[in-house]
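In: fold the following for me, if possible:
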Amino acid sequence: MNQDFIEKDNISIASYFYISGFSGIPHMRYYIFLFFVYIITVLGNSCLMFVIVTDRNLHTPKYIAVFNLSLTDICESTAVIPQLLDTFLFGNQWILYGLCLYNMFSVYLFLTIKSLILTILSFDRLVAICLPLRYHMIVTHRSMLVIIGASWILALLLTITGAIFLSRLSFCKVIVTVNSFYCDHGPIYRSACNNNFPNSVIANLFPAIIIGFPVFFIIFSYTCISVTLFRITTPQDRQRATKACTAHLILVAIFYVAITFTYAFWSFINTNTRIINLSLTSALPPMLNPIIYTFMTEEFMVSAKRLLKRRFIFPSRK
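Out: Now for the predicted structure:
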């Protein structure tokens, strides 16, 4: 493909980027399974959101956060999987400059929001177990909506800032190759030939905000929760409190372990290993989240069964 430069404000903007991705990895056609992952993700999270909206018993601050997590999972999968399939199964590895910026913005926006919502859910568990008598005073519908709204605003500000600084880069090469499965910020800014120091700062600062602080807060929260659990004398109460945290802990482990390892040791990891790890980390957790919440959260299971019986098995007769 021929590629020209667009001159704008003395900045050379490449018309296209080439998404190289999985170079040298055989059997990439098996990535078609991500199409079914995407379908399950959309259906599973849509059902989760439907149950939360329909059942009044789930109209609580905690499930406001869970609803937003499901919405973010759908948006994240929509930003990642269709582009990934189009790129590597249908060979459309060229992407327009504007679409590349939009793709990067979308992926990082929903990644950031998801990380912040998981942090909010850990705060919810922290207050519920460590300060049970004050829970309904601290965690209200209004406070939860304010926190989630602030998270969306913070995520928008961070991703818009990253996109603006990336748009100020100038590219000297005729073909700019992006060694990733999407328009990844790191490979793009390192391909620029003008001053990329601001983008370098962003590349190091933003992961600390998006991943580092949430991981630190979640560890702190569950340290406090563990101390509180040891002080609970009744085995039944301890088991109930532990079960209430299990689903969230699994979601946290699935999301953070792989992505933290990748970003912490990216310079020591093979490019293909990094790409495969990030692609699966972006695609699989959104599918698993509704499954985990459905089968490991008792109150949600009760609501789902009640709704199923009322709407489909024993519908009211008019």
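
In: please count neighbours and contacts with C-alpha atoms only from this point.
Out: Noted.

In: would you mind measuring from the closest residue to residue 315 other than its chain neighbours to residue 316?
Out: Excluding the flanking residues, the one nearest residue 315 by CA to CA, 6 or more residues apart in numbering is residue 309, at 7.3 Å. Distance, residue 309 to residue 316, using CA to CA, to the nearest Å: 10 Å.

In: that older thread, the residue nearest to residue 315 and residue 51, how far apart?
Out: As judged by CA to CA, residue 309 and residue 51 stand 12 Å apart.

In: three-state assignment of the residue nearest the centre of the chain?
Out: Geometric centre of the chain, nearest residue: residue 111, 3.4 Å, by CA atoms, centre = their mean. What DSSP: H, G, I helix; E, B strand; the rest coil gives for residue 111 is helix.

In: hang on, the earlier thing: more neighbours: which of residue 309 and residue 51?
Out: Set side by side, residue 309 and residue 51 show more neighbours around residue 51, with 22 against 12, by other CA atoms under 10 Å.

In: one more to put side by side:
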Amino acid sequence: MALGENQSSGATEFILAGFPNLNSTKTELFFVFLLVYLLILTGNMLIVGVVGADTRLQTPMYFFLGNLSCLEILLTSVIIPKMLSNFLSRQRTISFAACIIQFYFYFFLGASEFLLLAVMSVDRYLAICHPLHYPLLMNGAVCSQVVLACWMGGLFPVLGPTVAVALLPFCEQDAVVQHFFCDSGPLLRVACTDTKKLEETDFVLASLVIVSSLMITAVSYGHIVLAILRIPSVSGRQKAFSTCTSHLIVVTLFYGSAIFLYVRPSQSGFVDTNWAVTVVTTFVTPLLNPFIYALRNECVKEALKDMFRKVGAGFLGDLLPVKSFNRKTVK
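Out: A predicted model of the protein is given here:
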């Protein structure tokens, strides 16, 4: 039994309003977002595959990159499939349970990604500023423990606010979420009770995760810039900075949109602009990640080329014996 059924007039499902004033272009938007989603899946799966398969990429930086791609795949898969189905549906409904699950996994995976981005910045700091101690400080065991901490750091803190949201009374007549998924602000806005304390709690948690990880990233890159400026040769400075620029681009996009969305005392009062900014974290950043890291990184490009060569050679190797056998049979 859904929690909403315990209330005399509680909502057992919600209507996702989706994108405002775009009803006339729903079909076109469906195919655009479907293409973007397929590109996100393909690009990030390629990163995960090549990092796991190529021994040249068995380093902390690429290990973290593979985990980042896993988070991007999961984060977009929590949101986009339901959004795509709503483009083709007249009702655009989501059950109470599915909405709460979507709410939980979106914030769990998002928090884990913030923590992982901070760890990646610390990794670059250690690699550039302490190269002699780097292999000892970032060995395999340490990297595994740090990544596990990032996943757990998002898994548990979000659980309390999710339970609190699930226990809120939602009135059936006002169960329209002004968004394309069950985001915090739009969902709290349709509650039939005062959500001020819960919004304040969300603000504190979001500030702790986002601002603290941003501070770690900023301090790490501050030390990195100072270290790079001390390198005497221009080519040495360019090489050192090139290992950080990809991560810095992703950090700027992800943190900028997240701070606008969640680091503010009241989220329910800004729902009209939420959907536009959320597109950055839901579509733009996951789509750009593989291209930014692959196209700007020679090691990843070489590893991808080798992987495609092996796959192509294996495919042709399976076909050639069949063709040879057929020729002998004809003779």
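
In: fetch the TM-score of the aligned pair.
Out: Here the TM-score for the pair of chains, by TM-score structural alignment, normalised by the length of the first structure, is 0.89; 313 aligned residues with a CA RMSD of 2.7 Å.

In: quick revisit: could you tell me how many residues sit around the closest residue to the residue nearest to the centre of the first structure other than its chain neighbours?
Out: Among residues not flanking residue 111 of the first structure along the chain, residue 76 sits closest, at 6.9 Å (CA to CA, 6+ apart). Using other CA under 10 Å, residue 76 of the first structure is surrounded by 22 other residues.

In: any idea how far residue 177 of the first structure is from residue 76 of the first structure?
Out: For residue 76 of the first structure, the distance to residue 177 of the first structure - CA to CA - is 24 Å.

In: now do residue 120 of the first structure
Out: Residue 120 of the first structure is 37 Å from residue 177 of the first structure, by CA to CA.

In: please apply the same query to residue 195 of the first structure.
Out: Per CA to CA, residue 195 of the first structure is found 19 Å from residue 177 of the first structure.

In: looking at the two, which has the bigger crowd around it?
Out: residue 177 (19 against 12).

In: ok, residue 161 of the second structure - contacts?
Out: 198, 201-202 (CA atoms under 8 Å, 6 or more residues apart in numbering).

In: rerun at 10 Å
Out: Contacts for residue 161 of the second structure (CA atoms under 10 Å, 6 or more residues apart in numbering) come out as 103-104, 167, 184, 198-199, 201-202, 205.

In: kindly report the same for residue 6 of the second structure.
Out: By CA under 10 Å, 6+ apart, residue 6 of the second structure lies in contact with 12, 169.

In: do the same with residue 54 of the first structure
Out: Neighbour list for residue 54 of the first structure: 303-304, 307 [criterion: CA under 10 Å, 6+ apart].

In: in helices only, show me those residues.
Out: With helices taken from DSSP state H, the overlap with these comprises 303-304, 307.

In: what does stretch 259-277 of the second structure rub up against?
Out: Under CA under 10 Å, 6+ apart, the answer for stretch 259-277 of the second structure is 18-20, 177-181, 183-190, 195-211, 214, 255-258, 278, 282.

In: where in the first structure does the helix or strand containing residue 214 of the second structure fall?
Out: According to DSSP states H and E, residue 214 of the second structure maps onto helix 212-229. Here helix 212-229 of the second structure aligns to the first structure at residues 213-230, judged by TM-score structural alignment.

In: in the first structure, which spans are strands?
Out: 5-8, 11-14, 16-19, 94-96, 176-178 (DSSP state E).

In: could those strands be laid out in JSON lines, adding distance to residue 132 of the first structure?
Out: Below are those laid out as JSON lines (distance: least, CA to CA, whole Å):
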{"stretch": "strand 5-8", "distance to residue 132 of the first structure": "58"}
{"stretch": "strand 11-14", "distance to residue 132 of the first structure": "56"}
{"stretch": "strand 16-19", "distance to residue 132 of the first structure": "50"}
{"stretch": "strand 94-96", "distance to residue 132 of the first structure": "52"}
{"stretch": "strand 176-178", "distance to residue 132 of the first structure": "50"}
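
In: point out the most buried one among those.
Out: Burial of these is given as mean neighbour count (mean count of other CA atoms under 10 Å); strand 16-19 ranks first at a mean of 22.

In: onto which residues of the second structure does that strand map?
Out: So strand 16-19 of the first structure is aligned with residues 13-16, judged by TM-score structural alignment.

In: the matching stretch vs the first structure, average offset?
Out: Superposing on the first structure and averaging over aligned pairs (mean CA distance after the TM-score superposition for the first structure), stretch 13-16 of the second structure comes out at 1.6 Å.

In: one more: stretch 217-229 of the second structure?
Out: With mean CA distance after the TM-score superposition for the first structure, stretch 217-229 of the second structure averages 1.0 Å from its match.
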